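1. here is my input, please return the structure:
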Amino acid sequence: MKKYILSFLLVGSFAVAQNFTIDETVFGPRKYAPTSLNAQQWRKDSQSITYLSTDYSTLSEKSAGNNWEATTLATKSDFESALKSKITSDEFALRMFPYAIEWKSNNTFETEVAGKKNNYKVIYDVVSKQITSAVSYSNEGSEAKFASNNNIAWLEGNNIRITSAEGKIIEVTSDENKGIINGSSNTHRQEFGIDRGMWWNEAGTQLAYYRKDESMVGNYPLTNWNEREAVNKDIKYPMAGMTSENVTLVVYDVASGNKLTIKTGEPVEQFLTMVSWDPTGNHIYIGILNREQNHLKFNKYDAKTGAFVKTLFEEKATTWVEPQHALTFVPNNPKQFIYQTDFNGYNQMYLYSTDGKLLKNLGFKDVIVSNMLGFDAKNTKINYIGTSNNGLDRQLFQVDLKSGKTIQLTTVAGMHNASVSSDGTMILDQFSNLTTPNEIAIVNIKNKKLNKSLVKSENPFTEKIDLPKIEFVTLTSPDGTTPLNGRIIYPTNFDATKKYPVMVYVYGGSHAQLVSNRWLGGAGYFDLYMAQQGYVVFTLDNRGSDARGKKFCEVTHRNLGVNEMEDQMKGIEFLKSKSFVDADKIGVFGWSYGGFMTTSLMTKHNETFKVGVAGGPVMDWKYYEIMYGERYMDMPQENPEGYEKSSLLNKANDLKGRLLIIHGAQDPVVVQQHSMNFVEACIKAGKQVDYFLYPNHEHNVGGKDRIHMYAKIADYFDIHLKK
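-> So this is what the prediction gives:
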């Protein structure tokens, strides 16, 4: 007899409460948000926190010296007046106080604002109420990167411009060929942790940037239906097994205007990742990942000549190597850096010398580093957020660089978003869990005791919404050894003597986790809405999903969908063991990878799943892009059996239930070709399938149109499953 572990019960039954409206499936998260603080953070070199008022008009402070009583530091009016006084050549009309601020000193913070003509990076003094520094670039520019000396690099189309600290605009590149893209973060499809395409050296005198040549990649058409005559927009979409983009790294010297290309060598179809300047500006470090994505060389290059210096270390795997993080140099020590990798099973930190010598393994048990927060004031310790409780929780940890000893700074079960004060004595800790909507507190770092409770939110649904019962479950994967996290939401006014239809909500792919020990258990408002309509709503994070380590994920290699479906069927086995589940009325809904999983389950397990809704679904991995697709499946010519097995185009004949496919007509991620070809396969197989396009949307459906989408999905389940 298998044991199913049930925990963390949450019951909501209120006499005067109501169900969500369909509109609230989209706007409910804002309407029923737990009480909180906005943009809370430590003020530099102080025992004070700052945050924005609920109407975002005021920057406020709470400090230990004032018994954590609230005081006003600055208002939107103060800030806007300072802007207009400092910058008379532009116009400003701020809707709120700047949300994203970074404290540079005890009294000054840095932020970005937009004027009518230009965008600005400014430094504001909360004591003098003055803008002490302002640099700008054209508001037609994008992806601005600011240097320490106030030079600004930004993009104009596919070319790079620099606005110098003196206000001079420098044309760094002038490629007329639109197939040459300079400095863009949209390089290698933003895989491998890439979030930028330009990097300043520490002095701000040299700019490294990606030069992407995608002219050899075929044009892929996306149609804009809003014009009087529909207009075709071509994008570059390198499909698995086909020609990929060629990327190099160029260094531009601002003073001389000279450029040099780093000699990263052949083959040209490789991936350049983890680009990092050393603090001296003498060297650039680049991760060179082969197209097969199973061999990483971490190389050191001379920034003055572009010459290869040495390979510091290599990583090889029979599955894949997936670099995700640039280097973090130890402050005041340009010869040591932190490298993050999951090569040994879990993404953890390692201390290296710039000669490539491993100095210290900073990993702790099976904790995955999910967010490196930075160093303490003495630069001897690193604070970070890491996973615990089989990936359900996030906790604050601190590791000592010299000893490698790690301590856990937060202890309450749940998802913590925490940071340490500059003096290292206190923690600003925000957390929630299944039974806790939101709590924010100051905690003493030495004894872990509460110093001051700042926010303790009540249940925002009390006497307003009849919140269904949410429960975590732990199942075991078919290999008999791997725990799987699941979540079940019971119908409103649940009666164990009745039988209820089921909606399984699924994603199942890498870099995503649906079940977590946060408020509502990670459930979306549509999940709750469907439970209120009388459905059991179930979700399982199968092997292949996030926050459980490399071994948990790589079982999908070359056979996407196979082990994921086996795990999902363990969830179905669990559901069928419950007397209140109507085993003849089980449906499934998912988007993107979840759309792939939905269609896979509808065809592979067609006796179990009677209804499915597949949004933006991958139907055949040979139509997906190289960087993601080949990591998990290799090339089609290298793995024809895997591609054949995972393809849904040859399984249309196995469809028995009712399937609704939804796609954004301008989807540049999972192109519409996937769903169109599956519909065509269904026609040839004599199978009925329902299809709906959202003409003005890309990979997902947003805004008010999302209400329409959720209404359509709910209706589909009601018509074909519930009745």
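2. hey, let's count contacts and neighbours off CA atoms from now on
-> Noted.
3. how about the helices in the chain?
-> Along the chain, the stretches classed as helices by DSSP state H are 24-31, 76-86, 525-532, 550-554, 562-576, 593-604, 626-633, 640-646, 673-685, 705-717.
4. how close does residue 427 sit to residue 41?
-> For residue 427, the distance to residue 41 (Cα to Cα, to the nearest Å) stands at 10 Å.
5. one step back: including mean neighbour count and distance to residue 143, could the helices of the chain go into JSON lines?
-> JSON lines is the format used below for the helices of the chain (neighbours: other Cα atoms under 10 Å; distance: least, Cα to Cα, whole Å):
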{"stretch": "helix 24-31", "mean neighbour count": "15", "distance to residue 143": "29"}
{"stretch": "helix 76-86", "mean neighbour count": "17", "distance to residue 143": "22"}
{"stretch": "helix 525-532", "mean neighbour count": "24", "distance to residue 143": "33"}
{"stretch": "helix 550-554", "mean neighbour count": "18", "distance to residue 143": "32"}
{"stretch": "helix 562-576", "mean neighbour count": "19", "distance to residue 143": "37"}
{"stretch": "helix 593-604", "mean neighbour count": "26", "distance to residue 143": "29"}
{"stretch": "helix 626-633", "mean neighbour count": "23", "distance to residue 143": "22"}
{"stretch": "helix 640-646", "mean neighbour count": "17", "distance to residue 143": "37"}
{"stretch": "helix 673-685", "mean neighbour count": "18", "distance to residue 143": "31"}
{"stretch": "helix 705-717", "mean neighbour count": "18", "distance to residue 143": "28"}
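6. also this sequence, please, to line up against the first:
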Amino acid sequence: MKKSNILLILLVGFISTAIAQKKQITIEEIYGGAFRTEGLDALRSMNNGTQYTILDFDRSNRTSSIDVYDYGTQEKVKTIVSSADLDGVQYFTSYEFNGDESKILLATEVESIFRRSTLGIYYVYDVASKQTIKISDTKIQEPTLSPSGKQVAYVADNNLFIFDLTSKTTKKMTDDGVKNKIINGVTDWVYEEEFAFVKAFDWNANGTKIAFLRFDETNVPEFSMDVYGEELYQTQHVFKYPKAGEENAKVSLHMLDVKTGTISKVDLGNPYYIPRIKWMNNPDFLSVQTINRHQDNLKLHAVNAKNNSVSLLLEEKDDAYIDITDNLTFLADDSFIWTSEKDGWNHIYLYNEDGKLMNQITRGDWEVTQYYGYDQKQDRVYYQSTENGSINRGIYSINSNGKNKKALTVAEGTNSADFSADFTYFINTYSSATVPPKYSLYKALTGKKVKDIKDNASLLDKLRAYEVSPKEFSTININGNELNMYMIKPLDFDESKQYPLFMYQYSGPGSQNVSNRWMGANDYWHQKLVSEGYIVACVDGRGTGFKGRDFKKVTQKELGKYEVQDQIAAAEKLSELPYIDEKRTGIWGWSYGGFMSTNCILKGNDVFEAAIAVAPVTSWRFYDTIYTERYMQTPQENASGYDENSPLNYPERLKGDYLLVHGSGDDNVHNQNSMRMAEALIQANKQFEWAIYPDKNHGIYGGNTRVHLYNKMTNFIHENLRDREIGEESEKPMIDSKKVKG
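-> As a prediction, this is how the structure comes out:
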């Protein structure tokens, strides 16, 4: 025998022994928090720019505190307030300073309403006197301190209130709020979910005015969900939910004069949506964004609060749609910074106070993915982008004239930044597929590292005892496009054997699953599967983000067409690899990903042998107006786009094994989607497996729920992929599943 062959056998034996000594990740560990990373909780820069605050928790004693740290030394300077020192105040879970940091808003007993909205008991803490004042005995929404710190505006029972801290009196500023009819000062369900904000009011710079939105939901259809609970009879949760093509709430802008209490309506010319309001630095001027129902025509208005007159600052149009962001920033003279995809890539623009374009600040075939702010003293714009590759993120700065760009932190992987108030420092968070989050302090102007703060090294040490396989990043040419992909192979991968292929994706517009960042919960589950004999792959197809406007918006009016074609074609191409068993291919996804996996096993019924769909959309006719119509227009305008890509319309194509999962309390993607899918499959006489999780929302979590769900999914794919009996139709030798652990 050749010496090289002997060495190879010895090496294989050594690797096998080393792997055998490692532990497999378990689902119980994943959802028990065994691999949780450490972070910096609720960090906020202080006005002085040299210090920041962190919300620290002592979970054993059920106390919390706001602690001050020095940027330069990273040493704790002092504790501003601890719940242990406050009589009658429970453990607080969030905090907010007023403008001059003399007062702090403390949140306790917080409970969720929907994805972003909450109710809670709130207190105002006076930093100088160390006194605490309770705002309301009942739970309220979105309390916000006035610039002076003397008043708090908030919403309760769909009405706007102002609490005076000196007199400790409360004034009800609106009185027409009614559940499921009229809302003042906070958003309705669909705005909260799709425009990503809840607080729909804002103080001006001197606290004399509050601008707020009013929602008239009277004609919006109601959706109801049974809540099974633990009592003898279930209850019903009824709320307004406008499905695609149905009527939305009528939204209007109003101006409250705080001193007199008078409210006036601002005439914006009957806008369809008002997705953002924001005061300028000049207390007399409010900026308002409006957009039409198709969301392809956005207008930025200036409202003069003295007389409610309105002027147009900026208008954008797009053949597909325009994204709403929080990047609008007013400079000292109320010139402003804006981001746009109008040149084909998302970039930063500078306009003067009258809305005239002064300069395109960034440009190139890459995307600005985060705008951090502008240091007017140094004339530096700070941002995150994909300049170092679409799966990576780097931090950069540039002058407002588009010159003197500087790379600050651009190591391959994902860099994000949290800047001090005066842009002297930033804390960089870095991670990659192989490095858990590391926190480091940098000088913003030079990009020079000052010191490391935290690195999660203990997690890496812990993971050395487990079977963890690397993500192999690459691209794959599918339907004329180079698509980003990763693949994970077993540590003892043997190219002469064949492995089942399990694909994961989300695929929604502008999304990204293939990214060079640290693992999330699904990644750990995938690692478990890989250690049990699978190859896991993920491909970001057409319609996903960060590769330019045209790549992202090609799916317009056809959600589920090109994305499904790409996943099917990718599975076919990967199956050509000698170590992939083409007769054991599965796919899974959650939400949009569940819509995709369902379509894939139907339209790709000769490619996929198994699919899991968790909380899937099965017809876009069932989903909300703002999200769906942004990409599909209305069903009345685009019936074919809705129906030709709906799995409800071809259940008879099912050949493989299909697992359908939903939470009965999903207020977002309603369980109706899965019920209708189940009925379609039943009437097509197609067998399938399914699971309904009682009263669980779109996240399907709580107690042992995630452990149960992921064990169910694991068992399903073991039975239908890894341990699948193929017969003689497969020409390739299969991996011996009996030799695979698990």
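7. turn the helices of structure 1 into TSV, including distance to residue 692 of structure 1.
-> Compiled in TSV, the helices of structure 1 are given as follows (distance: least, Cα to Cα, whole Å):
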stretch	distance to residue 692 of structure 1
helix 24-31	20
helix 76-86	45
helix 525-532	19
helix 550-554	32
helix 562-576	25
helix 593-604	14
helix 626-633	25
helix 640-646	24
helix 673-685	10
helix 705-717	10
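8. just so I know, which of these lies nearest residue 357 of structure 1?
-> Closest to residue 357 of structure 1 of the helices of structure 1, according to Cα to Cα: helix 550-554, at 24.0 Å.
9. how near is the spatially closest residue to residue 604 of structure 2 that is not a sequence neighbour to residue 599 of structure 2?
-> Excluding the flanking residues, the one nearest residue 604 of structure 2 by Cα to Cα, 6 or more residues apart in numbering is residue 568, at 5.9 Å. Distance of residue 568 of structure 2 to residue 599 of structure 2, given as Cα to Cα: 10 Å.
10. what's the burial count for the residue mapped onto residue 170 of structure 2 from structure 1?
-> Residue correspondence to structure 1 (TM-score structural alignment): residue 170 of structure 2 is matched to residue 169. Neighbouring residues of residue 169 of structure 1 were enumerated by other Cα atoms under 10 Å; the total is 16.
11. go on, residue 93 of structure 2?
-> By the other Cα under 10 Å criterion, the neighbourhood of residue 93 of structure 2 contains 17 residues.
12. all strands of the stretch 351-500 of structure 1, in order?
-> Counting by DSSP state E, counting those that start in this stretch, residue ranges of the strands within the stretch 351-500 of structure 1 are 358-361, 369-375, 381-388, 393-400, 406-408, 415-420, 426-433, 436-444, 450-456, 470-476, 483-489, 500-506.
13. thinking again about what came up before, so who does the closest residue to the match of residue 170 of structure 2 other than its chain neighbours touch?
-> Using Cα to Cα, 6+ apart and skipping the chain neighbours, the partner closest in space to residue 169 of structure 1 is residue 163 (4.5 Å). The contact partners of residue 163 of structure 1, taken as Cα atoms under 8 Å, 6 or more residues apart in numbering, are 136, 137, 151, 152, 153, 169, 170.
14. now swap in residue 103 of structure 1 and tell me
-> Contact partners of residue 103 of structure 1, counting by Cα under 8 Å, 6+ apart, are 43, 44, 109, 110.
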